[in-house]
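**Student:** Fold the following.
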Amino acid sequence: MNELVLPNDTNALNNLMGGRLLHWMDIAASISAQKHCNRIAATASVDNVSFKQPIKLGDVVTIKAKVSRTFHSSLEVRLVVWTENISTGAKAKSNEAFYTFVSLDENGKVMRIPELIPETEEEMQLFDGALRRRQLRLILAGKMKPDDATELKALFFPEI
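**Tutor:** Predicted structure coming up:
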C-alpha cells in the first residue's frame, strides 16, 4: 500500500502524525488478513510500534503487510513501513509491527482461519517466532499465565 504524506497528515514539524501512520498500517494489515481469511477480520491487538525516524511532508510511505502465522481463530500480520523522499530517491525503513486479527462471520461470530504454510526461510522464521509473540501478547493481556508460556520459557531456560 502506498500513501503520499500531505499537509493534512502532518504535525507542526511537517512530520507525519503517528496516529495517521497507525491508521494506514491498520488498513494494510486488515486487507492482508481479510484476503487470507476470505471474510471480515477485526483488529484484536497491535504490538509495539517504534518510530525509528520521522516521515516528512511529501514523502511516499510504502506499507508491506503479510500474514506471518495463523492460529484457530486469530492470525498475525507483519507490517514493514518504508519511506521514500521523491526528490532525492532516498529510501529508509521507518517502522515495523505485528497486528493480530480475528476472523468474523456476518453476525460477528468468530470463525476458524485457513492454515498458513510458510514456504521461504524468512516466512519460516516469522512463523516460528509468532507463537512466542502470541504467548507474550496473551501474558500481557492477562489471558495466559507466564508458567504456561512454554515457547517463551524455552528462550530463557532451554534445558527445561
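**Student:** Please count neighbours and contacts with C-alpha atoms only from this point.
**Tutor:** Fine.
**Student:** Name the residues that touch stretch 103-115?
**Tutor:** With CA atoms under 8 Å, 6 or more residues apart in numbering as the test, stretch 103-115 has contacts from 34, 36-37, 39-42, 70-75, 102.
**Student:** Please provide the structure for the following sequence as well, for comparison with the first:
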Amino acid sequence: MSETKFARETANVMTELVLPNDTNTLGNLMGGRLMHWMDIAAAIAAMRLCNKPVVTASVDNVSFARPIKLGNILSIETKVTRSFNSSMEVYLKVSGEDLQEKTKYVSNEAYLTFVALNPDGKPTKVPEVIPETEEEKERYNGALRRRQLRLILGGKMKVDEAVELRALFIKD
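**Tutor:** The predicted structure is shown next:
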C-alpha cells in the first residue's frame, strides 16, 4: 500500500472526569483504569491511520510523574509517530487538570504499538506516516530505535541485528 497520511491526521484527545469509581483509597486515579483509557485513546489514533481494526501489540514503560486526583479532569493526547509494515507506534501524553486550583500538569507519557488487522484477523499493511513538525520528526526518527529495543526485549530480534541501537553505542 503506497498510501500516506500526515501524523496530524491521526491525532486524538480523550477527556475524562475522574470519579470515585475510578480512584483508589488515596483518592488517586487507579493505574489500571488509566491504562484502559490510554489503550482506547491510542487505538483510535492507530485506526485513524489505517482505517482498520487494530490490536495492542506492546506497551512501553509507563511511569507516573504525578497522580491524577478525584475530581480532576484527565486528558490523553495521542498521535501515531511512525508506521512499519503492519504495526504503528503511538505516542501518548496524559495530563491532569485541577479546576479549583487552576493548574494543569503532565502525569505521564508512553508509547503503545498496535497491529492492523484485515477482515480475516491477520496483520495487514498500513499507510506510511509523514511527520511535519520538529517534534513529530524527532519522535519519527526515534521510533526505529524504540521498535528495535521492543523486538529485542520480546525475543524477536537479536542484539547484533539492531543496527539503529548499535549506532548509539558503537562507532563503525
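**Student:** TM-score for these two?
**Tutor:** Once superposed, chain against chain, the TM-score is 0.98 (TM-score structural alignment, normalised by the length of structure 1); 159 aligned residues with a CA RMSD of 0.6 Å.
**Student:** ok so, going back, and which of the contacts of stretch 103-115 of structure 1 is nearest to E121 of structure 1?
**Tutor:** Among the contacts of stretch 103-115 of structure 1, T70 lies closest to E121 of structure 1 (CA to CA), at 17.1 Å.
**Student:** check contacts around the counterpart of the closest one in structure 2.
**Tutor:** By TM-score structural alignment, T70 of structure 1 lines up with S83 in structure 2. By CA under 8 Å, 6+ apart, the residues touching S83 of structure 2 are 89, 126-129.
**Student:** ok, S83 of structure 2 to V55 of structure 2 distance?
**Tutor:** 14 Å (CA to CA, to the nearest Å).
**Student:** Spatially nearest residue to S45 of structure 1, not counting backbone neighbours?
**Tutor:** T100 (5.1 Å; CA to CA, 6 or more residues apart in numbering).
**Student:** wait, I meant Y99 of structure 1
**Tutor:** Closest residue to Y99 of structure 1 apart from its sequence neighbours, by CA to CA, 6+ apart: V46 at 4.5 Å.
**Student:** what residues are up against the alignment partner in structure 2 of that neighbour?
**Tutor:** By TM-score structural alignment, V46 of structure 1 lines up with V59 in structure 2. V59 of structure 2 is in contact with 110-113, counting by CA under 8 Å, 6+ apart.
**Student:** Cross those residues against strands and list the overlap.
**Tutor:** Counting by DSSP state E, the part of those found in strands is 110-113.
**Student:** related to what we said a few turns ago, just the ones in strands from the contacts of S83 of structure 2, please.
**Tutor:** 89, 128-129.
**Student:** Nearest to E97 of structure 2 among those residues?
**Tutor:** Proximity of these to E97 of structure 2 (CA to CA) peaks at E89, which lies at 26.3 Å.
**Student:** And G19 of structure 1, what's its match in structure 2?
**Tutor:** When structure 2 is aligned by TM-score structural alignment, the residue opposite G19 of structure 1 is G32.
**Student:** Which of the helices or strands spans its match?
**Tutor:** Element membership for G32 of structure 2 (DSSP states H and E) is helix 31-50.
**Student:** quick one: that helix to structure 1 mean distance?
**Tutor:** Superposing on structure 1 and averaging over aligned pairs (mean CA distance after the TM-score superposition for structure 1), helix 31-50 of structure 2 comes out at 0.4 Å.
**Student:** could you point out which element follows that helix?
**Tutor:** Next along from helix 31-50 of structure 2, by DSSP H and E: strand 54-59.
**Student:** if we can go back for a sec, redo the contacts of stretch 103-115 of structure 1 as JSON lines? Include distance to E84 of structure 1.
**Tutor:** Shown next, in JSON lines, are those (distance: CA to CA, whole Å):
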{"residue": "Q34", "distance to E84 of structure 1": "27"}
{"residue": "H36", "distance to E84 of structure 1": "28"}
{"residue": "C37", "distance to E84 of structure 1": "31"}
{"residue": "R39", "distance to E84 of structure 1": "33"}
{"residue": "I40", "distance to E84 of structure 1": "31"}
{"residue": "A41", "distance to E84 of structure 1": "30"}
{"residue": "A42", "distance to E84 of structure 1": "30"}
{"residue": "T70", "distance to E84 of structure 1": "31"}
{"residue": "F71", "distance to E84 of structure 1": "34"}
{"residue": "H72", "distance to E84 of structure 1": "37"}
{"residue": "S73", "distance to E84 of structure 1": "36"}
{"residue": "S74", "distance to E84 of structure 1": "32"}
{"residue": "L75", "distance to E84 of structure 1": "29"}
{"residue": "V102", "distance to E84 of structure 1": "32"}
